[in-house]
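Q: got a predicted structure here, sequence first:
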Amino acid sequence: MFELFAVGLEMQKRMIDVQMQGVEAARDMIDAAQQNVQAGMAATQAQEAGIKSMKKWMNMWGVRG
């Protein structure tokens, strides 16, 4: 009977380990998604700065746009 109990505990331990690996993978995915959002926001800011610079350059040279 004790061996059956020990086997049951071992199975539970393995299931918990598998679930924890899933949780860690989900955390990694969330971290990657947050980094993608930050990179996207930085790219948008860079694009806006580029547009402003081009408009200023065009105004300086008298180009209508």
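A: Right, received. Where do you want to start?

Q: from here on, just use CA atoms for contacts and neighbour counts.
A: Fine.

Q: next, count neighbours for Met58.
A: The tally of other residues near Met58 (other Cα atoms under 10 Å) stands at 13.

Q: so it: helix, strand or coil?
A: helix (DSSP: H, G, I helix; E, B strand; the rest coil).

Q: adding another structure so you can compare the two:
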Amino acid sequence: MKKGLVARGVDVFPYSKVAKKLASQVQPLLDVAIIQATENFNGKVDIWNEWAKANNEEILLKK
């Protein structure tokens, strides 16, 4: 993901480097991104588990 953003000309740096005055604006964006990523992961786990049940494979746990 980072490489893709850099290739598009987006500067990527760690959260620890964000100025304190901007941290209050960045944190809500991170919170939403975490929720979306978790929902996406759990959706993929659901799909995998359906396949796994039919094929006698390992069942994964959601986050």
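A: Everything's here; your move. Remember, predicted model here, so these are calculated numbers, not experimental data.

Q: quick one: stretch 36-44 of structure 2 aligns where in structure 1?
A: Taking TM-score structural alignment as the measure, structure 1 aligns residues 42-50 with stretch 36-44 of structure 2.

Q: return the mean post-superposition distance for that stretch against structure 2.
A: When structure 2 is overlaid, stretch 42-50 of structure 1 sits 0.7 Å from its aligned residues on average, using mean Cα distance after the TM-score superposition for structure 1.

Q: so where do the helices sit in structure 2?
A: 2-7, 20-55 (DSSP state H).

Q: let me know which of those is tucked in deepest.
A: Among these, ranked by average contacts under mean count of other Cα atoms under 10 Å, first place goes to helix 20-55 (a mean of 12).

Q: just how off-centre is that one within its chain?
A: 5 Å (Cα atoms, centre = their mean, to the nearest Å).

Q: now stretch 24-32 of structure 1
A: The answer for stretch 24-32 of structure 1 is 7 Å, by Cα atoms, centre = their mean.

Q: before we move on, what about stretch 6-16 of structure 1?
A: 33 Å.

Q: ok, now stretch 47-59 of structure 2?
A: 23 Å.

Q: what's the offset of stretch 17-28 of structure 1 from the middle of its chain?
A: Relative to the centre of its chain, stretch 17-28 of structure 1 is centred 15 Å away, using Cα atoms, centre = their mean.
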